[in-house]
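In: Task: produce atomic coordinates for the following.
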Amino acid sequence: MGSSDGGGKGMAVEIGSTVAGYRLLACIGRGGMGEVFTAEHPRLPRIDAVKVLHPALGSDPVFRARFEREADLVARLSHPAIVAVFDRGVADDRLWIAMEYVDGADASALITDRGVHPLLAIAIVTTVAAALDHAHRNGVLHRDVKPENVLIRPGGDPLLPDAVKLTDFGIARVRDEVTGLTGAGTTIGTLAYTPPEQIEGGELDPRSDQYALACTAFELLSGAPPFTAETQQSLVKAQLLDRPPAVTSRNPALPSPVDDVLRRALAKRSADRFVDCGQFAGALDAAVRGRLSGGLPAAPPTPVVQRPVPPATGRARRRRLPSRLVVAGVVAVAVLVGLGIAVGATTAPRPPDAALATPATPRVQVTPTSIEIGWDRVNGATHYLVRQGDTTVYIGSGDHWSMPRPVPGEYAFSVVAVSGDRTTSAVGPASAAVQVTTVWGELQPLVDLFPTVLPSTPVSTDAFDGMVCSGLVGSQLVGNPVQVQIFCTGPSGYQLTLGMYPTAGQRDSYYRQRFAGERTRPMATSGGHPGRVYTAESAPGTGSVTLLYDDGVRARVAAEVSTAGRPATAARSVLDRLPL
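Out: Next up, the predicted model:
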């Protein structure tokens, strides 16, 4: 980005340039909406952190409102454990926020496979709990509490940090405020720390942040959050239905009362959790130190409906996803729940309760990429089961479900209503059968460019290397202007992502921002197509290479290969082998 007194509008942010008088020193973080830099204050002898909105979002009034709201929300919070916001404004048509700089690392950097020392975990959780309770008293929910958003400045005592500060209220929402920016029906955040009510698009309250803090505490004490999975659908299912594991099963050195405290904070219903985060942190402190007396109320029963079991046959294969999957943009809850609960339960529901009316016939519509199912709500019902024959394919509190990319065949659905005490209605009448023929639809132009790589349909088995592929229209990542994407998983676990952009310029601009400071190297694919390659580590221990094509229609396409647990050289070897 050029300096505010003469830089060109739309130029890339560069180290050494100035933003509203702040001289940028180093890029210390990238998020869904922008980048964060250390910067010299224009007048004071102080280093601040300056967040700058991605250029692709600067002209979008919705994202501008979201970005400004981040500053306005946190600016009204004055607490020693919350990163302070000093100023905000616009420079070269780009929004920026100046914040307190914390010289340290986020909590995730401290976590080993056994977690951290229990007393350090207690120090972190207690401080974050105080910050959250302060925010809640001021009507602000964080909605994205996780180790990566807790900054730690170490002190002389390794078990007592000099500072613990909660950051990134960028997707927070003022309780009961209606702005249209992050309303019900969307979920933003990291699934491993996301409470069930947020996944389902339900009403959030301060105990939703308590759930995420409990997931963070669990990870600090054991080395991993309570629910981990190799697929997005399995992780969503666990958050909605599974009983939290005992943390002592992963860290036997902890006193057993710690299990009771965490199970209560991880209750599926927010009403069954602690009154506030401070009460949770106090109980956890007492349990870890062996001072908890009198016990806690019994952990609530976790499933509100019959737990589904995986079907034996008939479901389309899905691509494998990392267990700590960051949902960085606005993702339709119907899609998340559809992916997460598209598993079978061949056991029939409990006998019906006469107090619940039988649901009406659901409305079913086939689209090019999904089956859309809607139903009328039933008085007294809190959840609904959607059944395909004898198989439960959705469990949730909504009145609509989207089955993404179904396999070809005939489909009919019925609905069962479930009350708060887990009684059920009779099974409603089945819909008329609809016929599904699976095609790539809007993704076909991208498939046509790579006929020897991609399967002929989303469920075909003729892909190169026997890869399993699925597609997406648009992007789940804020700031990525990609039109369509196809994700494939190879037999050795490598991931191939192909994306088509509106123009080559938009593609190049996005990747320059994503790989700021990195240089490309020229290469030609095995098919003879020229391009440029970025080489990077897309996540700790995961090597990746990204190819930007330079010829013909492919000049709008990016191809990324990543290899979990292996270096970038392994990813480059896969890229060289693929007939791209």
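
In: When you work out contacts or count neighbours from here on, use the C-alpha atoms and nothing else.
Out: Will do.

In: mind listing the helices for the stretch 101-250 of the chain?
Out: 118-137, 196-199, 206-222, 232-241 (DSSP state H, counting those that start in this stretch).

In: tell me which element the residue nearest the centre of the chain is part of?
Out: The C-alpha lying nearest the average C-alpha coordinate of the chain belongs to V327 (CA atoms, centre = their mean; 2.3 Å). Using DSSP states H and E, V327 maps to strand 326-332.

In: got it, and G29?
Out: Using DSSP H and E, G29 sits within strand 22-30.

In: what sits up against that strand?
Out: Strand 22-30 is contacted by residues 14-18, 35-42 when judged by CA atoms under 8 Å, 6 or more residues apart in numbering.

In: Would you mark the buried spots in it?
Out: 22-25, 27, 30 (16 or more other CA atoms under 10 Å).

In: got it, and stretch 221-230?
Out: For stretch 221-230, the neighbour count (16+ other CA under 10 Å) marks 221-229 as buried.

In: Repeat that for stretch 107-116.
Out: So stretch 107-116, judged by 16+ other CA under 10 Å, has buried residues 107-108, 111, 115-116.

In: hmm, back to that, make TSV out of the helices of the stretch 101-250 of the chain and add distance to I373.
Out: Output for these, formatted as TSV (distance: least, CA to CA, whole Å):
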stretch	distance to I373
helix 118-137	36
helix 196-199	18
helix 206-222	28
helix 232-241	19
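
In: Out of those helices, which is the most enclosed?
Out: helix 206-222 (a mean of 27; mean count of other CA atoms under 10 Å).

In: so which of the buried residues of strand 22-30 comes closest to F86?
Out: Of all these, F86 sits closest to Y22, with 12.5 Å by CA to CA.

In: want to put them side by side, so please do this one too:
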Amino acid sequence: MIGRALNGRYELGEILGVGGMATVYRGHDHQLGRPVAVKVLNGGLADDPRFGERFGQEAQHAARLHHPRIVTVFDSGVDQGSPYIVMELVHGRPLSQLIAETTWLPVERAVGIAAAVCEALEVAHAAGLVHRDIKPGNIMITHEGGVKVVDFGIARASSSGAQLTQTAAVLGTAGYLSPEQATASPLDGRSDLYAVGCVLTEMLTGEPPFTADTSVAVAFRHVTEQPAPPSYRRPGLPPVLDTAVLRLLAKNPADRPADAAAARAELLAAVPVFTPADRTSELLAETRAMPPVPMPYQDQQRTSFLPPVAYPDAPEPARSRRSLAYAGVGLVAVAGAAVIGVLTLGGPDPSAAKAASTPSPSASTSASPTPSATPSAKQTPTGKPSPSPKLGPAAAVVALRAVVAQADPGKERDRYRALLDELDQAAQAFTAQEPQDAESALRNAQRLVRDLAKKHAIDNTTSQAWQAKLGALLAATD
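Out: Now for the predicted structure:
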């Protein structure tokens, strides 16, 4: 295709990207004398009317959207049986490449990019379009630091019941599927917000919320498991940012922000210490990567967040595992989604949705603000250091859960998962000031720990340590 001039006007140059559906070339518009990007439907797919229809809809959808955060579509056509779309040429690189080159992004950059994506989605949703494939590969970072959302190839008008896919098929990329998308349930713009939460988690921690060896397994985890707060993997993140991310990742769409504008406002409000109000516009425009910081903000002034919490060592982001889980997955048809739908009665599990509706305790435990970045070193009037602040029960449950999550489940994976769920329920109950619910969850956790010890999944020392912590937490419910 290189060197070919589509309809005698758009000359194709080097390949900029290849997906499962189309190939993007650097092009030149001979008529207007300007550089462009040309997306050409891959050979063979043009013969399938479903792909041809979907490709044509991308041009129609994107042409309706005019905003600096969205790549502009100039033209579309067919040349010798090959459908193509002519778009604005973005001088930059995809966010996926930026993430791959760093351990994680600085908080300001990550939140700024996510907020800019929400800005683009606000325009798309106002036009009645749901993107349905928000992922790092579809977010471009320009050389000037701008953010542009691309690829409305599987976007669908939210007011239309038309479906391009067969029953029990799911369009999207597994690592960023909302629960309703994974179960082929009705969806709206809040499904895109869930994907923004997945992308933001990956920017902050190096991995999306859920990974697995297969696309079906990843989709299943989106439906059935609760996500961990980003601070589990990257200690030191502001608790309020954990809250904002977990709100985006709520299983029940009703528990997410109402729309993209509300999500953007929550994200920008989540980093007030690092993002002064007068820098908001600058932050959204300037998104170039900065060198990764292994333990951010540990020496900075923190006037509105909790004192530092003693977390277990977080594992390094596993890039090879991340690439194994979803690299090369551009358009995923998850045939097993029907099974997921049956297991969840046609949608996300109501109890899981209820659990997700309550922000993570690590993001919402209350404590008195401290003017010092290192409260443990704060001087008393006598000149002696004051004692380290004691963890509240919710934060203590979070710390215990992090320890449990690092254990090797062996053959008792289901019991481990049940134990993590009970700890989540306990933490959420403490946060909601529901001591009876917390007590019930903690006693269930004690029973599961005993079962794990009997099955020799954990040794006696570990069992005793966990039981001691659970006993102390039970005392806090009195």
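
In: circling back: and the contacts of strand 22-30 of the first structure, which two are the farthest apart?
Out: Farthest pair in the contacts of strand 22-30 of the first structure, by CA to CA: E35 and P42, 19.3 Å.

In: More neighbours: these two, which one.
Out: The residue with more neighbours, out of E35 of the first structure and P42, is E35; 20 against 14, by other CA atoms under 10 Å.

In: ok, back up a step: show me what the helix or strand following the strand holding V327 of the first structure is packed against.
Out: Next helix or strand after strand 326-332 of the first structure toward the C-terminus (DSSP H and E): helix 333-340. Helix 333-340 of the first structure sits against helix 196-199, helix 232-241, strand 391-396, strand 400-404, with contacts defined as 3 or more CA pairs under 8 Å, 6 or more residues apart in numbering; DSSP states H and E.

In: Which residues in helix 333-340 of the first structure does the neighbour count mark as buried?
Out: Buried residues in helix 333-340 of the first structure (16+ other CA under 10 Å): 333-340.

In: Same question for stretch 40-52 of the second structure.
Out: 40-42, 45-46, 51-52.

In: In JSON lines: those residues, plus secondary structure and distance to L448 of the second structure.
Out: Shown next, in JSON lines, are the buried residues of stretch 40-52 of the second structure (DSSP: H, G, I helix; E, B strand; the rest coil; distance: CA to CA, whole Å):
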{"residue": "V40", "secondary structure": "strand", "distance to L448 of the second structure": "55"}
{"residue": "L41", "secondary structure": "strand", "distance to L448 of the second structure": "53"}
{"residue": "N42", "secondary structure": "coil", "distance to L448 of the second structure": "52"}
{"residue": "L45", "secondary structure": "helix", "distance to L448 of the second structure": "52"}
{"residue": "A46", "secondary structure": "helix", "distance to L448 of the second structure": "55"}
{"residue": "F51", "secondary structure": "helix", "distance to L448 of the second structure": "50"}
{"residue": "G52", "secondary structure": "helix", "distance to L448 of the second structure": "53"}
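
In: can you tell me which of those lies nearest to P257 of the second structure?
Out: F51 (32.7 Å).

In: Once you drop chain neighbours, what's closest to the aligned partner of that closest one in the first structure?
Out: Alignment note (TM-score structural alignment): F51 of the second structure maps to F63 of the first structure. Spatial nearest neighbour of F63 of the first structure, chain neighbours left out: L57 (6.2 Å); criterion: CA to CA, 6 or more residues apart in numbering.

In: Settle this for me: the one you found is touching R64, isn't it.
Out: Yes - the criterion here is CA atoms under 8 Å, and L57 of the first structure meets it with R64 at 7.3 Å.

In: Overlap in contacts, these two.
Out: By CA under 8 Å, 6+ apart, no residue touches both L57 of the first structure and R64.

In: how about the strands in the stretch 51-200 of the second structure?
Out: Shown for the stretch 51-200 of the second structure, the strands assigned by DSSP state E, counting those that start in this stretch span residues 73-79, 82-87, 92-94, 129-130, 139-142, 147-149, 156-157.

In: Mind giving me the packing neighbours of the fourth one?
Out: What that stands for is strand 129-130 of the second structure. strand 156-157, helix 189-205.

In: let's go with 7 Å and repeat that
Out: Strand 129-130 of the second structure is packed against strand 156-157, with contacts defined by 3 or more CA pairs under 7 Å, 6 or more residues apart in numbering; DSSP states H and E.

In: Kindly report the same for the fifth one.
Out: In terms of contacts (3+ CA pairs under 7 Å, 6+ apart), strand 139-142 of the second structure is packed against strand 92-94, helix 95-100, strand 147-149.

In: can I get the ones you listed in a markdown table with distance to A438 of the second structure?
Out: A markdown table is the format used below for these (distance: least, CA to CA, whole Å):
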| stretch | distance to A438 of the second structure |
| --- | --- |
| strand 92-94 | 44 |
| helix 95-100 | 38 |
| strand 147-149 | 43 |
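
In: mind checking which of those is nearest C118 of the second structure?
Out: Evaluated with CA to CA, these place strand 147-149 nearest to C118 of the second structure, the distance being 9.8 Å.

In: What span of the first structure is the closest one aligned with?
Out: Aligned by TM-score structural alignment, strand 147-149 of the second structure corresponds to residues 164-166 of the first structure.

In: The matching stretch vs the second structure, average offset?
Out: Its matched residues in the second structure lie on average 0.4 Å from stretch 164-166 of the first structure after superposition (mean CA distance after the TM-score superposition for the first structure).

In: Any chance you could list what contacts that stretch?
Out: With contact meaning CA atoms under 7 Å, 6 or more residues apart in numbering, stretch 164-166 of the first structure is reached by 81-83, 124, 127-128, 149-153.

In: so which of those is the most crowded?
Out: I124 (27 neighbours).

In: Kindly provide the distance from the equivalent of that one over in the second structure to T72 of the second structure.
Out: Matched across to the second structure, I124 of the first structure falls on I113, judged by TM-score structural alignment. Computed with CA to CA, to the nearest Å, the distance linking I113 of the second structure and T72 of the second structure is 19 Å.

In: With L177 of the second structure instead?
Out: Taking CA to CA, one finds L177 of the second structure at 25 Å from T72 of the second structure.

In: Please apply the same query to I15 of the second structure.
Out: 19 Å.
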